[in-house]
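Provide a 3D model corresponding to the input given below.
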Amino acid sequence: MTEIPSIPSVLLELIVKYLQQNNISNLQLEELNKQYAHQARMPLHKWWNLLEQIYQQHPTPVLGHYIGELSEPHHIHILGYLALSSPSLISFLNCFKNFQPLLQNSASFSILQKEERFCMCWTPVIHKNSQLSNEVLVSGVLSTMRKILHRPDIQPLEIEFSATAPIDIAPYEEVYGCPISFYSDVLRLWLPLEILNLPIPSRDPHLKKLLDQQAEALLKSIPNPDTFLKDLQLLIVNMLKIGEPSAENIAKQMNLSLRSFYRKLSSYNLQYSDLVKSIRLELAKTYLTQSELALTEIGLLLGYAEQSAFSRAFKQWENMSPSEYRKSHRS
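Modelled structure (predicted):
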């Protein structure tokens, strides 16, 4: 069954902020805010309809840009935490590939490198997105990059939109400061290759709280951990963010041959698969009881491609679903 295309409902905050800045009121926005106030996601088609209605009410060229540029890291939830905790832009983008469905699950995400530039690509999975929605996405990504890198001077080299070209594309080139094209099969945002290795100098209290919870959970997973086990735990947690942490990759990161790595683990009477399971379980418990992360976000943080896989694994560990565990430990 195809998942219903959706976006984080917190993105409604961007439209609220834009309308407040321009002294505009909109009844549909007020209704959607009430309807999705306590829900993590909202249907994508309602977001598109709202953007179209705002445009009809307030026809501004490149309207989506002015909404998207108001984006802050917290508007993309766990992606924001990962952005703020990553050492460099390239490490964040590797995580972004895994977590992109949280931001926009109607398109698949990829990165393409070509000579002295690279491209962030969104390929439609179901049907093409609206032009206004793509403007919000592109400008939101640019805004987030500038903020997490502390580099307001970062400029795109080229943008390829997939929608029909408007009568006048001059406002687009003026707003984005680069060549703009339309009718593309894929939404592409081209950027200078040199920014990939820029460091992310983060200082964020929400992030610190989340990472502190991770550290506490890790310490519970193994009694009296020494330096080797602490380093190993942190490597596993970081690799979980981008998928399944293989023993081969972990050994390589620790400058050990696979045989030496297994021998070292054996000296602690540990099996690698049991260690990964133990860390996943402790992190899952911590996220469920001490954070507001959605189950989908928790599953992805633990290296599961789908929430259903995380839920099945958790039920095997604890004989109850993640939702039941969260409810029983919060009541």
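
drop to CA atoms for contacts and neighbour counts, all remaining ones
Noted.

what about residue 201, which SS state?
The three-state label given to residue 201 by DSSP: H, G, I helix; E, B strand; the rest coil is coil.

How about the secondary structure of residue 113?
At residue 113, secondary structure determined by three-state DSSP is strand.

What is the neighbour count of the residue nearest to it when sequence neighbours are not counted?
With sequence-adjacent residues excluded and distances taken as C-alpha to C-alpha, 6 or more residues apart in numbering, residue 113 is closest to residue 119, at 6.2 Å. Using other C-alpha atoms under 10 Å, residue 119 is surrounded by 21 other residues.

Next up, the contacts around residue 119.
For residue 119, the residues meeting the contact criterion (C-alpha atoms under 8 Å, 6 or more residues apart in numbering) are 111-113, 188-191.

got the residues you listed as TSV, with neighbour count and distance to residue 104 columns?
As requested, the contacts of residue 119 are arranged in TSV below (neighbours: other C-alpha atoms under 10 Å; distance: C-alpha to C-alpha, whole Å):
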residue	neighbour count	distance to residue 104
111	15	16
112	11	19
113	13	22
188	23	15
189	22	15
190	21	19
191	21	20
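
For the residue nearest in space to the middle of the chain, give its distance to residue 92.
Against the mean C-alpha coordinate of the chain, by C-alpha atoms, centre = their mean, the closest residue is residue 79 at 2.7 Å. Relative to residue 92, residue 79 is positioned 9 Å away (criterion: C-alpha to C-alpha, to the nearest Å).

The structure of the following sequence is requested for comparison with the preceding one:
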Amino acid sequence: MQQLKDYTGSVYGGLGHLLYAYHQANGIAITEKLKNIQNLERFEYVVWRDLLMELDQQLNKPALGLEIAELVQPKHIGIIAYIALSCENLGEAMLRYHDFHRLIFDGSPLQVEVQNDYFSIGWNDLPLNMANQLTDEVAIALMLQFLKHFMSFEDICLHEVHFHNPAPKNVAQYEQYFRCKVRFSQEKSKVILPIQELSRPFAQGDQTLQKLLMQQAQSLLEKLPNTTQIDQRLQQAILMGLQKNLFQIEHIALQLNLSVRQLQRHLQQQGTTYQQRMQEVRCMMAEAFLRDPHLSLQEIALLLGYSEQSAFQRAFKQWRSQTPQQWRQQQTRPHMQ
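As a prediction, the model looks like this:
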């Protein structure tokens, strides 16, 4: 197994867009290094750290990481924002963040712990030359800002926030931001919540991304000829099932209040099968996601329910006789001139 000290990891390209947005919002000149990562799906963690440190030296502003994180949008963190749509409460969202956080920060492993009445999610130590106060506070603030898009920030009641690095002069600014006790010089950087907070529900049904998915679902329905009410409901059930990784026919039939046999009989009358219909939805959703430049192929594969990117690539080539990369380039080529 590769040792952490030998691996600096990579970060999601959307973080480069976030830093670019911060520069623009504050009238800061865009450096060549920052320009060079704008079209990358991922870039090295060391480049992310250096960009943050150079900005910190230029501005010398306290709690800079918290200010940068304020600008985060779902597009800056990619698939995790989509995955959150299927979460019913804060606890599930935190666990999903733990499971998929490497898509944002690869090389900075997370550890979940439950002790007495508290739940914590923390960053294991990176090599000393890699992690610092600024990278840690951006990582923690990003996670909380991510949650802010799916529940009221005032509803997130933290117990404590720990940072590995020594305390700065402005500890009160951190405690005001997190609205809890913030400790420095701790064993690891982590967020601690009372266990009962994990049951706080997410506000579903009014989210921008939820609306986007439903708009996509409707546009997909319109492409299907002679759709019946069952077909429309089936399409939406498969679409949402893919987001939750619950797209087996048994689960979908249950969502439609049909038995598996009834659903199979309906599809048989239309000369198709459940597998064929699901692949139709996957293909149309793949095209919709490929048009989004912020989503990598790995993220799209996960959104479509594939455990491996290679499986998605093989399937797409069967659908469209070209690879996802070729299809994406074909769609974007006119806009890049």
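
Mind checking the TM-score on these two?
Overlay of the two chains. TM-score (TM-score structural alignment, normalised by the length of structure 1): 0.75; 321 aligned residues with a C-alpha RMSD of 4.0 Å.

re earlier: give me the secondary structure label for the residue nearest to the centre of structure 1.
Recorded secondary structure, residue 79 of structure 1: helix (three-state DSSP).

quick one: buried residues of stretch 204-222 of structure 1?
When neighbours are counted by 16 or more other C-alpha atoms under 10 Å, the buried residues of stretch 204-222 of structure 1 are found to be 207, 213-215, 217-219, 221-222.

Helices of the stretch 1-150 of structure 2, residue ranges please.
With DSSP state H, counting those that start in this stretch applied, the stretch 1-150 of structure 2 shows helices at 14-25, 32-35, 45-59, 64-69, 74-77, 79-83, 90-100, 133-148, listed in chain order.

Now render those helices as CSV, adding distance to residue 175 of structure 2.
Shown next, in CSV, are the helices of the stretch 1-150 of structure 2 (distance: least, C-alpha to C-alpha, whole Å):
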stretch, distance to residue 175 of structure 2
helix 14-25, 23
helix 32-35, 31
helix 45-59, 20
helix 64-69, 11
helix 74-77, 25
helix 79-83, 26
helix 90-100, 21
helix 133-148, 12
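
Between the ones you listed, which one is closest to residue 290 of structure 2.
Closest of these to residue 290 of structure 2 is helix 79-83, at 12.6 Å (criterion: C-alpha to C-alpha).

mean shift between that closest one and structure 1?
With mean C-alpha distance after the TM-score superposition for structure 1, helix 79-83 of structure 2 departs from structure 1 by a mean of 4.3 Å once superposed.

Please identify the buried residues of that helix?
Across helix 79-83 of structure 2, burial judged by 16+ other C-alpha under 10 Å covers 79-83.

what comes into contact with that helix?
The contact list for helix 79-83 of structure 2, computed with C-alpha under 8 Å, 6+ apart, reads 74-75, 96-97, 100-101, 103, 146, 209, 243-244, 295, 299-300, 303.

Out of the residues you listed, which end up buried?
Buried by 16+ other C-alpha under 10 Å: 74-75, 96-97, 100-101, 103, 146, 209, 243-244, 295, 299-300, 303, out of the contacts of helix 79-83 of structure 2.

before we move on, the earlier item: just the ones of the buried residues of stretch 204-222 of structure 1 in helices?
Restricting the buried residues of stretch 204-222 of structure 1 to those inside helices, with DSSP state H as the criterion, leaves 207, 213-215, 217-219, 221.

would you turn those residues into JSON lines with distance to residue 17 of structure 1?
Shown next, in JSON lines, are those (distance: C-alpha to C-alpha, whole Å):
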{"residue": "207", "distance to residue 17 of structure 1": "24"}
{"residue": "213", "distance to residue 17 of structure 1": "32"}
{"residue": "214", "distance to residue 17 of structure 1": "33"}
{"residue": "215", "distance to residue 17 of structure 1": "36"}
{"residue": "217", "distance to residue 17 of structure 1": "37"}
{"residue": "218", "distance to residue 17 of structure 1": "39"}
{"residue": "219", "distance to residue 17 of structure 1": "41"}
{"residue": "221", "distance to residue 17 of structure 1": "43"}
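
just checking, what residue in structure 2 corresponds to residue 11 of structure 1?
The criterion is TM-score structural alignment: under it, residue 11 of structure 1 has residue 15 as its aligned partner in structure 2.

since we're on its match, how many residues are nearby?
25.

what's near enough to touch the closest residue to it other than its chain neighbours?
Nearest non-adjacent residue to residue 15 of structure 2, counting by C-alpha to C-alpha, 6+ apart: residue 76, 5.7 Å away. The neighbourhood of residue 76 of structure 2, defined by C-alpha under 8 Å, 6+ apart, consists of 13-15, 17-18, 294.

Going by distance to residue 62 of structure 2, which of the residues you listed wins?
When the contacts of residue 76 of structure 2 are ranked by distance to residue 62 of structure 2 (C-alpha to C-alpha), residue 18 comes first, at 18.8 Å.

Can you report how many residues lie near the closest one?
By the measure other C-alpha under 10 Å, the count of residues near residue 18 of structure 2 is 21.

Tell me which residues touch it, please.
So residue 18 of structure 2 contacts 68, 71-72, 76 (C-alpha under 8 Å, 6+ apart).

of all the helices of the stretch 1-150 of structure 2, which lies closest to residue 231 of structure 2?
Among those, the nearest to residue 231 of structure 2 by C-alpha to C-alpha is helix 79-83 (24.1 Å).

picking that back up, pull out the buried residues from the contacts of residue 18 of structure 2.
Among these, those that count as buried by neighbour count (16+ other C-alpha under 10 Å) are 68, 72, 76.

would you turn these into CSV with distance to residue 273 of structure 2?
CSV is the format used below for these (distance: C-alpha to C-alpha, whole Å):
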residue, distance to residue 273 of structure 2
68, 49
72, 42
76, 38
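
if we take these, which one ends up nearest to residue 89 of structure 2?
The closest of these to residue 89 of structure 2 turns out to be residue 72 (C-alpha to C-alpha; 20.9 Å).

how near is the closest one to residue 15 of structure 2?
Spatial separation of residue 72 of structure 2 from residue 15 of structure 2 under the definition C-alpha to C-alpha is 9 Å.

what does residue 325 of structure 2 give?
Using C-alpha to C-alpha, residue 325 of structure 2 is found at 22 Å from residue 15 of structure 2.

do residue 235 of structure 2 as well
Spatial separation of residue 235 of structure 2 from residue 15 of structure 2 under the definition C-alpha to C-alpha is 33 Å.

Residue 170 of structure 2 - nearest residue in space that isn't next to it in sequence?
residue 62 (7.1 Å).

So the one you found versus residue 121 of structure 2, what's the distance?
The value you get for residue 62 of structure 2 to residue 121 of structure 2, if C-alpha to C-alpha is used, is 24 Å.
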